[in-house]
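S.K.: Provided below for reference: sequence and predicted model.
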Amino acid sequence: MPLHRAIYVSDAVGEAATSLLVLAEILGASERNNRRDGLTGALMRHGGRFMQAIEGRRADVDRLMDRLRADPRHQNVRLLSDQDVAGRLFPEWPMTLAQMTPAAARVLNGAGLDQLSPDRAETLLSTATQALTVPA
């Protein structure tokens, strides 16, 4: 099955920028929906922005991107990367939270999430999820 990965950055709106409850709701719904659709990925919230990687079949990734563009919890959705890939970065995670760890902060190196190249965005999300335990 050909795989596709999209990485986007958006500006969080209202409580989505700061509320842990809203973030937990987003992660819970994303995990359920992505499990259903065969998608995997990681979500980071940092500095009032979201960055998310979504992986799966092209049609499923595109369908999710359409839903995300209409989601009122964020605005200014900007694609950093939209490409076919050989494998998944997050194969065990229908959706996981990428934390700004010290190692991830070194990758970011003071740049804003929307200033990253596609390769650096992938590295940031991969680094930010390395300490996580794979779900059972």
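M.R.: Perfect, thanks for sending it. Numbers count the residues shown, from 1 in each chain.
S.K.: going by C-alpha atoms from here, please, whenever you check contacts or count neighbours.
M.R.: OK.
S.K.: in this protein, which strand has the most residues?
M.R.: Longest strand in the chain, counting residues (DSSP state E): strand 74-85.
S.K.: which is the next helix or strand following that one?
M.R.: strand 96-97 (DSSP states H and E).
S.K.: other residues contacting that next one?
M.R.: With contact meaning C-alpha atoms under 8 Å, 6 or more residues apart in numbering, strand 96-97 is reached by 27, 31, 41-44, 129.
S.K.: let's see it at 6 Å
M.R.: The contact list for strand 96-97 (C-alpha atoms under 6 Å, 6 or more residues apart in numbering) reads 42-44.
S.K.: could you single out the nearest of those residues to residue 12?
M.R.: Closest approach between those and residue 12, by C-alpha to C-alpha: residue 44, at 11.1 Å.
S.K.: run through the residues that contact the closest one.
M.R.: 50-51, 97-98.
S.K.: one more time with 10 Å
M.R.: Contact analysis of residue 44 by C-alpha atoms under 10 Å, 6 or more residues apart in numbering lists 9, 23, 50-53, 96-100, 113, 124-125, 128-129.
S.K.: surely it is in a strand?
M.R.: Yes - remark: residue 44 belongs to a strand, assigned using DSSP: H, G, I helix; E, B strand; the rest coil.
S.K.: how far away is it from residue 90?
M.R.: 13 Å (C-alpha to C-alpha, to the nearest Å).
S.K.: another one to put next to it:
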Amino acid sequence: MIRIFYVSTAMPNLTETEITQIVATAKQHNAKFEITGALAYNGVNFAQVLEGDEIHLEQLMDNIKNDERHSGVIEVARTSTEKRAFEGWHMKHIEGLKFDELVHAMSA
């Protein structure tokens, strides 16, 4: 299993409703492929940690890179892991301006 941390720049004027929909769609998709993780949005940038089988995360990252709701996807870190940092969360929505929980998960 691997864990990926990426950041990107959101398109201007995304609404809270759109963010809620992104999280809801991610929960449904990720549950099918046993992917866990968390998404944070600070009003300008997205930051996300994803955990799961490498083949599924590679496909998901391709989809993420092609999503027009953001640009400039930068993979910050990728690591192998035996234990999930977001066990039970097919997509946790982290509210607030800080990405600390995501950064901490990469060192878990």
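M.R.: Sure, I can see it. Remember, predicted model here, so these are calculated numbers, not experimental data.
S.K.: the contacts of strand 96-97 of the first structure into TSV, with extra columns for distance to residue 78 of the first structure?
M.R.: Formatted as TSV, the contacts of strand 96-97 of the first structure follow (distance: C-alpha to C-alpha, whole Å):
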residue	distance to residue 78 of the first structure
42	16
43	15
44	15
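S.K.: thinking again about what came up before, so which of the contacts of residue 44 of the first structure hold up in the second structure?
M.R.: Of the contacts of residue 44 of the first structure, the contacts whose aligned counterparts also meet in the second structure (both residues aligned by TM-score structural alignment, their matches' C-alpha atoms under 10 Å) are 9, 23, 50-53, 96-100.
S.K.: and those, which of them are in helices?
M.R.: residue 23 (DSSP state H).
S.K.: only the buried subset of the kept ones among the contacts of residue 44 of the first structure, as a ChimeraX command please.
M.R.: To isolate the buried ones among those in ChimeraX, judged by 16 or more other C-alpha atoms under 10 Å, type:
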select :9,23,50,51,52,53,96,97,98,99,100
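S.K.: nearest to residue 71 of the first structure among the contacts of strand 96-97 of the first structure?
M.R.: So of these, ranked by how close each gets to residue 71 of the first structure (C-alpha to C-alpha), first place is residue 43, at 14.9 Å.
S.K.: before we move on, the earlier item: out of the contacts of residue 44 of the first structure, the closest to residue 107 of the first structure would be?
M.R.: residue 124 (5.8 Å).
S.K.: any idea how far the residue most central in space within the second structure lies from residue 67 of the second structure?
M.R.: Centroid-nearest residue in the second structure, with C-alpha atoms, centre = their mean: residue 48, separated by 2.9 Å. Look at residue 48 of the second structure and residue 67 of the second structure: by C-alpha to C-alpha, they are 14 Å apart.
S.K.: aligned counterpart of residue 23 of the second structure in the first structure, please.
M.R.: Applying TM-score structural alignment, one finds that residue 23 of the second structure aligns to residue 27 in the first structure.
S.K.: element containing that match?
M.R.: Judged by DSSP H and E, residue 27 of the first structure forms part of helix 20-37.
S.K.: shared neighbours, residue 44 and residue 90 of the first structure?
M.R.: 53, 96, 125, 129.
S.K.: which elements pack onto the helix holding residue 27 of the first structure?
M.R.: Other helices and strands packing on helix 20-37 of the first structure, by 3 or more C-alpha pairs under 10 Å, 6 or more residues apart in numbering; DSSP states H and E, are strand 40-46, strand 49-56, helix 58-69, strand 96-97.
S.K.: in it, which residues are buried?
M.R.: Neighbour-count burial for helix 20-37 of the first structure [16+ other C-alpha under 10 Å]: 23, 27, 30-31, 34, 37.
S.K.: right, I'll call it a day here.
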